[in-house]
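Chemist: With the sequence up front, the predicted model follows.
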Amino acid sequence: MDALILLGSFFLLMLIGTPVAYALGIAALIGAWWIDIPLDAVMIAISSGVNKFSLLAIPFFVLAGAIMAEGGMARRLVAFANVLVGFIRGGLSLVNILASTFFGAISGSSMADTASVGTVLIPEMEKKGYPREFATAVTIGGSVQAILIPPSHNAVIYSLAAGGSVSIAALFLAGVLPGLLLGATLAAMCLVIAKRKNYPKGDVIPLRQALKICADALWGLMTMVIILGGILSGVFTATESASIAVLWAFFVTMFIYRDYRWREIPKLVHRTVKTLAIVMILIAFASSFGYIMTLMQIPLQITTAFTTLSDNRYVILMLINVLLLALGTLMDMAPLILILTPILLPVVTAIGIDPVHFGMIMMVNLGMGLITPPVGGVLFVGSAVAKLPMETVVKALLPFYVGLFLVLMAVTYLPALSLWLPQAVLTK
């Protein structure tokens, strides 16, 4: 009955249009009242939820990504990717995937990736003879890499939702191989489609121009080295690397590239703060919701239910995948991580799944949800950038859903994909 009151009130509030963050907070208050817990305890849980040093990584990474997205870095990364693979048949689709890899490793945001890379490449691909819907599908599919490749904001949120027991550095490293596998899978699909439909080849860029483009993009690519190199060398933590990334992004944008006007900076910071306010409110209220769930022993009950269904870890993982895929189409990624991690983490640890490995399973599942109707945030952004109906984009995305599903199965049932790099680097 306790679970029915808490979860029922949450879903009822969602159905009547209450924003997710406030639905979580109000449901937590209702749950506390039902089990006769002082409301002061809920308030303490709310404040404790955002009183964590590691959370500072999120605003810094978001701000760094925003500066780079609007400061001309996306255009330079596209040009750099074009030097590497643009001359192949269907090369511009590969450029799109590779640019998303580079930009995702800087911004950590699929939406920023889609908006930045899509604004540059969707019109360019159409001009070169690619269907607009195909260009949009490639952009949206490729942007899922940003969820896996460090510095992923969602990895930080997962670490927080896991109670801080999972290292952010381990999660960052765990996402490298799955992210590269996803990019390689989508690139292979683009090559097959390009050959079958005879999409055009690009031109080979002259050596002198190519060297200039590479030198210009190097400043932006250095951000990846600063973030990962600093963390792995032990020079600074993930949170400190985020603040260094902001300083580097500001320096490169304002003093090297000089494409951004100083008077635009307050507006950029204002937009970033608005985004972060929503995220931090969500994290705070989700913490109180998780606190009440723990008091009601809901995670324990769900763990018991799953292990009763089957004692086979592969079956349980498939059931969890189905659950995550279904919920990912109905809710945004961050709230689902905050709600489901405290529920499902005990289930997977009970069957011997490493929490870092499970984090990657969750990222791929919910990343697919971001590009799947009816509530796919990245799908909406891509459709808006391309000025195409969502139905048209979804139809073009169908082959890419297959590729993403294959990557999901590999990440789920090949733990080494997620765990080899963290174990090799962090256990030395």
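Modeler: Right, received. Where do you want to start?

Chemist: Going by C-alpha atoms from here, please, whenever you check contacts or count neighbours.
Modeler: Fine.

Chemist: What degree of burial does the residue lying closest to L7 once chain neighbours are set aside show, as a neighbour count?
Modeler: Excluding the flanking residues, the one nearest L7 by CA to CA, 6 or more residues apart in numbering is A27, at 7.5 Å. Each residue near A27 was counted by other CA atoms under 10 Å, and the total is 25.

Chemist: got it, and S48?
Modeler: 13.

Chemist: what about it, distance to A277?
Modeler: 16 Å (CA to CA, to the nearest Å).

Chemist: swap in G220?
Modeler: Note on G220: its distance to A277, by CA to CA, is 27 Å.

Chemist: put this beside the first:
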Amino acid sequence: MELLSALILFGVFAVLVTFGVPISFAIGLATTVCITVLLSLDQAIFVVAQKMASGLDSFTLLAIPFFILAGNIMNRGGIAMRLIELAKVLGGRLPGALAHCNVLANMLFGAISGSAVAAAAAVGGTMAPLQKKEGYDPAFSAAVNAASCPTGMLIPPSSTLIVYSLISGGTSVATLFVAGYIPGILMGLAVMVVAGIIAKRRGYPVIPRPTTEEAIQKTIDAALPILLILIIMGGIIAGVFTATEASAVAVVYSLVVGVFIFGEMKLSELPGIILESAITSSIVLLLIGCSIGMSWAMAFSDIPYTVSTALANISEDPLMIMLIINLALLVIGTFMDMTPALLIFTPIFLPVATELGMDPVHFGIMMTYNLCIGIITPPVGSALFISCSVGKVPIKDLLKPMLPFYAAVITILMVVTYLPEVSLFLPKLLLGYTG
């Protein structure tokens, strides 16, 4: 029965997605069809709808629309440009300086907005013309932008880690946030190493050294956006507020900075930004609700147990099983967005990982990192297509330049997978985490 349920669930889902049905509806319909094997149609519809609604009834999930709103306010409030100027100061003397600036700015802006797509659009849209003017290959510039924009999904605050916290049974959001720093920074550094090697070979220029006064001024200009990170993370770590309360603080702070301090956003723009954020939030939350329903259907059908047993039959070596899980997630990430992938496959793979003795925080960071690669790989990679769009590069011209960056970020994925302390060192140091 478990095998039949799994075949129906994923078979119907695959068929619906192939025919262009929106992924939220594909997940919901596949879940309902799967449950009709075990319950009557009217019972299946009622139970699935109930599970979707109850799954969204979460104070933690309230952080997602607030962080989306804060990110949209930041996009209009002049924060991206100030972070780019700071990145020029930090990376300006390295070979291929503008490429390094792109990476650093993506790390900074992504960490503030929590969105890879927003970082790819805001930073890439600004950096692409500058790099083209300095003689950079547009495909190389777009590849650097695409490869580095997912760092903000790991460096907190991250909506993706909030989703993992919810579906993993209450893993601490604060612990996950702190655990994401080192892997996110390592991802960015790996992209910078590859970009530096290529830039050195091609002779891309450095940025003229700024004067001390200019460096100080650009640092001061970027201080307020960076202070937001310190307020959010400092407040969460110190227990002053929860991740959800921190998201509301981020909205107020970004609004004050964008409107009253930087003056690059008008209050009259706020209704439009709120509407845009509400639309984005509704799409994300519908996706989460449908995915929660599918997660429940899999648990009801004992699919996680079946998968766990199958993996145990393949190998008893924990290293090999983790490699298999990583390969499966890499494939899943190429055709499924991060949020539904986390919600659907965490209940399948997390029990396997914990049975092997893997810490849930470590597994969450590994899984999030893995699925970050999916958003920069075709055919569904949203951040990849945004980078192509802002860089004015056809997707076919970007795949070859992306290959060395794929190799670099996958290498760091293996480091994150097999060296738990990469994820757990900071939580143990700052939060006294014991697992």
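Modeler: The structure has been received and is ready for your questions. Model, not experiment: these values are computed from the prediction.

Chemist: Let me see the TM-score of these two.
Modeler: For this chain pair, the superposition-based TM-score is 0.97 by TM-score structural alignment, normalised by the length of structure 1; 427 aligned residues with a CA RMSD of 1.2 Å.

Chemist: Surely the residue nearest to L7 of structure 1 touches L4?
Modeler: No: using CA atoms under 8 Å, A27 of structure 1 is not in contact with L4, being 11.0 Å away.

Chemist: What strand or helix carries the counterpart of I410 of structure 2 in structure 1?
Modeler: Using TM-score structural alignment, the equivalent of I410 of structure 2 in structure 1 is F405. In the assignment (DSSP states H and E), F405 of structure 1 maps to helix 390-413.

Chemist: mean deviation of that helix from structure 2?
Modeler: Superposed on structure 2, helix 390-413 of structure 1 shows a mean distance to its aligned partners of 1.0 Å (mean CA distance after the TM-score superposition for structure 1).

Chemist: The helix or strand following that helix vs structure 2, average offset?
Modeler: The first helix or strand that comes after helix 390-413 of structure 1 along the chain, using DSSP H and E, is helix 416-426. On superposition with structure 2, the mean distance recorded for helix 416-426 of structure 1 (mean CA distance after the TM-score superposition for structure 1) is 1.2 Å.

Chemist: which part of structure 2 lines up with helix 416-426 of structure 1?
Modeler: So helix 416-426 of structure 1 is aligned with residues 421-431, judged by TM-score structural alignment.

Chemist: So for that stretch, what gets flagged as buried?
Modeler: E421, V422, S423, L424, F425, L426, P427, K428 (16 or more other CA atoms under 10 Å).

Chemist: Could you work out the most separated pair of these?
Modeler: Across the buried residues of stretch 421-431 of structure 2, the longest distance by CA to CA is 11.0 Å; it joins V422 and K428.

Chemist: ok, now how distant is the closest residue to L379 of structure 1 other than its chain neighbours from L148 of structure 1?
Modeler: Distances taken as CA to CA, 6+ apart put I371 closest to L379 of structure 1, at 4.6 Å, once the chain neighbours are dropped. Separation of I371 of structure 1 from L148 of structure 1 (CA to CA): 15 Å.

Chemist: same question, P355 of structure 1
Modeler: 15 Å.

Chemist: Tell me which of these two has more neighbours.
Modeler: L148 (34 against 21).

Chemist: which residue lines up with the more buried one in structure 2?
Modeler: So, by TM-score structural alignment, L148 of structure 1 is matched to L154.

Chemist: OK, contacts around the residue nearest to the spatial centre of structure 1?
Modeler: Of all residues in structure 1, the one closest to the mean position by CA atoms, centre = their mean is I147, 2.5 Å from it. I147 of structure 1 sits next to G104, G108, S109, S110, H153, N154, A155, M363, V364, G367 when contact means CA atoms under 8 Å, 6 or more residues apart in numbering.

Chemist: and which of these is nearest to L56 of structure 1?
Modeler: Closest approach between those and L56 of structure 1, by CA to CA: H153, at 10.7 Å.

Chemist: In structure 2, what sits opposite M296 of structure 1 in the alignment?
Modeler: M296 of structure 1 maps onto S301 in structure 2, by TM-score structural alignment.

Chemist: Outside of the helix or strand encompassing A63 of structure 2 itself, list whatever touches it.
Modeler: Using DSSP H and E, A63 of structure 2 sits in helix 63-76. Contacts to helix 63-76 of structure 2, defined as CA under 8 Å, 6+ apart, come from residues 80, 112-115, 118, 122, 159, 162, 243-248, 250-252, 254-255, 258, 264-265, 273-274, 277-278, 280-281.

Chemist: Great, nothing more from me.
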